[in-house]
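**Student:** With the input below, show me the fold.
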Amino acid sequence: MQPGEAGGRAPIPSLAVAAVLLGCFIAGFHTRLFGIGLPDLRGAMGLDPDEGAWLSTVAMAPQMLVAPAIPWLVAVFGLRRMLIGPALVYAAVSLLIPLTRDYPTLLVLHALHGALLGAFVPAALMIIFRSLPMRFWTAGVAIYVLRAGFTLNAGVFLTGFYTQQLGWEWLYWQDVVLAPIMALLTWLGAPRVKVDRALLAKADWGGMILFGVGLTMVYVALDQGNRLDWLNSGVVVSLLVGGAVLFAGFLLNEAVVADPWASTRVLMSRNIALLLATSFCFTFVGTSNGLVLPNFLTVVRQLRPEQTGELLLLSVALPMVVLMPLALIVLKRVDARAVLMSGLASFALAAWLATGMTHDWAPGNFVAVALLQAFGQSFGFLALVLYGLANSDPAKATSFVAYIQIIRLLGTENGSSLLGTFVRVREQVHSNLIGLHLEAGDGAVAQALAGLSSMYASHGAAAAHGRALGTLAAMVQREAYTLAHIDAFRLAFWVAIVGMVLVACMGRAKPGPFTHRQIG
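**Tutor:** Model (predicted):
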């Protein structure tokens, strides 16, 4: 029995690990459900497009504000204080949101919801290493890694199921059930610990505030950039400049304070610098594969989540459950750099295959692409995380994890925002280029209009001609969107190639529990 346990009950460390891993899945699923289900949420809550866009930003940005500091706060206050209360409050807020219709109240509730959600993921790896025997570390890391790709792809299916079968409210209410379970597991598994007052006395509050607020401003700018047209918007420019100034202040603060919270020295080794650059490439490619494919099926094929979700569930999410243990076995025998290279190569091949698509491609045509993406997510991401752990200094774990949050949240947002802008701009370019070949009076155009007009002949000559023009314009836009998505996959292909080049420049990791032949 450990001292300080209520009633003499000894904690069960594996339950604490189960709690933080469940928190990771809760965060991953809610982020995906909210993003895919936003059109349904807007309709149910009576929001216009601008209100819906700002609601999305307010719901997600607070994660960036709090997540980097969570590992340090857990080290100071303990897992019980940082997870049980927030999990119960999170469940209560999740219950209230679907019952609310006042927009300002919705914004406040979503901001609180996002801040609480930001507490669930960042400390997971630290708790795994503190609570499990070393031989189980890689298994815990594998489950942690699995949740990213699994929730990204299974979330589409789950969104369709909730909105069509149970009601849109369950996009929130599933967490009313899951969050208390996480709190219970934490109560049973985490020991009662005293506040580390020595560490608290050395708190670098200035660094945490500058880091969190600065990156949150950049996050908001990225999230709103595509909608507000980037540098043509004073709001976006102000957020980017303000975020950059605060982040520069954070770097200066870390250089002068006696006990920096997130020392930049953890980034000074060649392997770590290359790892972070590769992580941005990997995150971008993984995000593109998780977003471009379903976006094509939604925009071009006009399919709803329940129609596209089956492909992503059966061809990406579930195969990952099988591939992840295989990846662990391979990583026991093969250098993580080679496994990471194979994951990026799989992403590149998937993107290259997808460039051959046409507007007729249905979900069944993407099975091979999806399976390759599952391999890339499983083998590549696990190798990336294990290589990062093998090159990190355990004494500076809270600093290293703080920077990891930039990649986890800001890297993903950067990828989705840039891809959204890229697809939008390329669609405009292709629409213009196709339109240059559709000149009034051209024989082929006249023949096409005549054929389309005959389909609407019952509406009268004038109405039939107008409907024919509208149909032809829709066909042009459909082809333009198809070409734009092909361009997005081409971009993903080249980013994957850049990632492979960066991996080739990495050095061997120092011997330890996360290098091959010593894993497990």
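
**Student:** use CA for all of it now, contacts and neighbours both
**Tutor:** Fine.

**Student:** Test my guess that residue 377 contacts residue 149.
**Tutor:** Yes: the pair residue 377 / residue 149 is scored as a contact, 6.2 Å apart, by C-alpha atoms under 8 Å.

**Student:** higher neighbour count, those two?
**Tutor:** residue 377 (32 against 23; other C-alpha atoms under 10 Å).

**Student:** picking up where we left off before, shared neighbours, residue 377 and residue 149?
**Tutor:** Residues touching both residue 377 and residue 149 (C-alpha atoms under 8 Å, 6 or more residues apart in numbering) are residue 320.

**Student:** wait, what's in contact with residue 111?
**Tutor:** Counted by C-alpha under 8 Å, 6+ apart, residue 111 has contacts 58, 59, 60, 61, 62.

**Student:** Helix, strand, or coil at the nearest residue to the third one once chain neighbours are set aside?
**Tutor:** The shortest distance from residue 60 to any non-neighbouring residue, by C-alpha to C-alpha, 6 or more residues apart in numbering, is to residue 114 (5.4 Å). Following DSSP: H, G, I helix; E, B strand; the rest coil, we place residue 114 in the helix state.

**Student:** Could you look up the SS state of residue 191?
**Tutor:** Secondary structure state of residue 191, per three-state DSSP, is coil.

**Student:** wait, isn't it in contact with residue 127?
**Tutor:** No: applying C-alpha under 8 Å as the test, residue 191 and residue 127 come out as separate, 11.6 Å apart.

**Student:** returning to what we had before: ranking by neighbours, what's the top pick from the contacts of residue 111?
**Tutor:** With neighbours taken as other C-alpha under 10 Å, the top of these is residue 60, carrying 28 neighbours.

**Student:** To compare against the first, here's the next sequence to fold:
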Amino acid sequence: MKTPRLLEPAPNWSDAERPTLPGSPASIAHARSKRMQYFIIGLFITLVGGLSNGFITANLPQIQGEYGLTPSEAAWIPTVYVMANVSSNLILFKARQQYGLRLFSEIGLIFFIAVLILHLFVHSFGMVLFTRFISGFVAAPLSSLGMYYMMQAFQRAHLGKAIYLAFGFQQLGLPLAWIISPTLIEVNDWSNLYRFELGLALCCLAMVVALKLPRSLRVEVFEKKDFITFLLLATAFACFCIVLSQGPILWWLNTPWLAYLLIAGFALLLLGLAFEHYRLNPLIMTRWISTGSMLNFILGAIAIRFLMSEQSYATVNFLRSMGMGPDQFVPLYRIIFCGIALGTIFSALSFSRERMLLKLIFAEILILIACGLDYHLTRDVRPENFYLSQFLVGFAGGAFIGPLILTGMSKALSKGPHYVITFIVLFSATQNFGGLIGSSFFSTYQQYRSQDYRSQMLTDLNTTQEIVQLRIQQYQRLYQNYQADPQLQHSLALKKLNQDINQESQVRAFNDVIALNGLFALFLLLWGSSNIAWSKYQLYRSTQQTRSIAVNHSSTTLNPNSSTNHE
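**Tutor:** Predicted coordinates:
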């Protein structure tokens, strides 16, 4: 690897102030009041970075109705966000190294504001997709910007706590969007939501301009081959996002073009990695990715985000299938918000490099307990029945993200600064694809089990049975007040019975989803615990061998002629 050329003279920093990496700000000893300002701005930017996607997730059914979209078309809205977000880190890390974080972030925010203003006047499905794509692209530098502002609020010795807080609080955007959306959105007037998002972006820009980050090192890092890698891998990631989002809706076996798209995605991914493998100055360190420790990290990061996706899929979709609306989700998401915030603060206050892996195990235990609490759902379950379990899942989400990123970042920094971009891309990909794979898998499994239960119940249902006749008569009496035709009453009663069967099959299928997620959590817990135990055992053996060699060397030094004397 060649050493990048400096684009401007470095300021006269002390060793404590010098940035860890080019593109990151210097660690200046600010006054207490200024540290507080940095923290507030960092917290605000961090929340805004997650709110944009949270608004879409929380209001997707309403947006679908507003624009008259099919479920497949509506699924494209969050998909394009993830497509842009997961690919942006391939190029943004080098962009801020070469052009500076401050300039790059300000230009990104200005462009996003311009798109939001245009969105206020152009109400179309294509404009929604374009806005979400830009939002996903801008969210990546915003997350880094929020982290760097928070890091300025802490002394260099406590930067680990700042990273814990920054990445933990990023997850607050989704529950916060659920909490405030019902008060923002009015019937037949969605402009309030877009105006609010525009106002947040303007506030971010004003804060970033008013209180700038300290300077960073600017180095020449871009190569023409970087853009070839970006095109190959970004297109591959886009193919995977489309397949995972559309598969459960259009159904995997009924849509041949999904298979072709999946093949194209894997082909482009392999081609991109092969191209990087033989580059002199690669963007992605393929040899490092293929090591055992990094493969374990990748699998673990995907798996734990996979487990966390049960909260966003099973809980919300179960309650929606039971007839719950957005207003009824607000108290539940307040609980989740508190869980994530407390988990993040707990993780930061108990920061210790020695306990990072133990916190990941702790998060898996909390998810396992939550699955046990949520099992045995019935049609009488309401949001308040999920308060304790979803608080635990939220706490686990806030507690695990900091240790996960710091574990990977320490591995990257130990290899050298060129490995950091590989880790950032890996971390973004594992978190985005882990959530997508989880939602796609659980949605597919839930639909399959629901149809299976429905078929079983219809097969076992005998309309001549006394209990079935009583239920039909009960439903007929419900319609007598406003329907005089007995045959139509009977038809409506059968329709109501069919709705009950559908709802019961949904309940049983969601129970299966929760049970399966619990099994995955148990397996991941055992796998993670065994890896930690094996690492401890190897460290113990290495220590014992070192001591044994030291003792033998010491005895030989003290008695150099012991063997001669014996002879």
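
**Student:** residue boundaries of the helices in the stretch 451-567 of the second structure?
**Tutor:** Shown for the stretch 451-567 of the second structure, the helices assigned by DSSP state H, counting those that start in this stretch span residues 466-479, 486-558, 562-566.

**Student:** re the thing from before, the residue nearest to residue 60 of the first structure matches what in the second structure?
**Tutor:** For residue 114 of the first structure, the aligned residue in the second structure is residue 136 (criterion: TM-score structural alignment).

**Student:** Next: residue 296 of the first structure.
**Tutor:** Matched by TM-score structural alignment, residue 296 of the first structure corresponds to residue 318 in the second structure.

**Student:** just checking, its match touches residue 511?
**Tutor:** No: with contact defined as C-alpha under 8 Å, residue 318 of the second structure does not count as touching residue 511 (9.5 Å).

**Student:** quick one: contacts for residue 285 of the second structure?
**Tutor:** Counting by C-alpha under 8 Å, 6+ apart, residue 285 of the second structure makes contact with 276, 277, 419, 422.

**Student:** between the residues you listed, which is closest to residue 92 of the second structure?
**Tutor:** If you rank the contacts of residue 285 of the second structure by distance to residue 92 of the second structure using C-alpha to C-alpha, residue 422 comes first, at 12.1 Å.

**Student:** what about the equivalent of that closest one over in the first structure, neighbour count?
**Tutor:** With TM-score structural alignment defining the correspondence, residue 422 of the second structure maps onto residue 399 in the first structure. Neighbours of residue 399 of the first structure under the rule other C-alpha under 10 Å: 23.

**Student:** Contact partners for residue 399 of the first structure?
**Tutor:** For residue 399 of the first structure, the contacting residues are 261, 262, 263, 264, 266, by C-alpha under 8 Å, 6+ apart.

**Student:** Next, see which of those are matched by contacts in the second structure.
**Tutor:** With both residues aligned by TM-score structural alignment, their matches' C-alpha atoms under 8 Å, the contacts of the contacts of residue 399 of the first structure that the second structure also has are 261, 262, 263.

**Student:** Just tell me what the second one corresponds to in the second structure.
**Tutor:** Just to be clear, that refers to residue 262 of the first structure. Alignment note: residue 262 of the first structure maps to residue 284 in the second structure; criterion TM-score structural alignment.

**Student:** How about that match, nearest residue that isn't a chain neighbour?
**Tutor:** Once flanking residues are discounted, residue 284 of the second structure sits nearest to residue 422: 5.0 Å by C-alpha to C-alpha, 6+ apart.

**Student:** mean deviation of the helix or strand harbouring the one you found from the first structure?
**Tutor:** Take DSSP states H and E as the rule and residue 422 of the second structure turns out to sit in helix 420-460. Here the mean offset of helix 420-460 of the second structure against the first structure after fitting is 1.4 Å, by mean C-alpha distance after the TM-score superposition for the first structure.

**Student:** Can you give me the buried ones in stretch 187-198 of the second structure?
**Tutor:** By neighbour count on 16 or more other C-alpha atoms under 10 Å, the buried set for stretch 187-198 of the second structure is 190, 191, 193, 194, 195, 197, 198.

**Student:** just the residues you listed now: which is nearest residue 64 of the second structure?
**Tutor:** Among those, and counting by C-alpha to C-alpha, the member closest to residue 64 of the second structure is residue 190, at 12.1 Å.

**Student:** Now do the end-to-end distance for stretch 325-338 of the first structure.
**Tutor:** 17 Å (C-alpha to C-alpha, to the nearest Å).

**Student:** Same question for it: list its buried residues.
**Tutor:** Buried, per 16+ other C-alpha under 10 Å, within stretch 325-338 of the first structure: 325, 327, 328, 330, 331, 332, 335, 336, 337, 338.

**Student:** Please consider this matter closed, and thank you.
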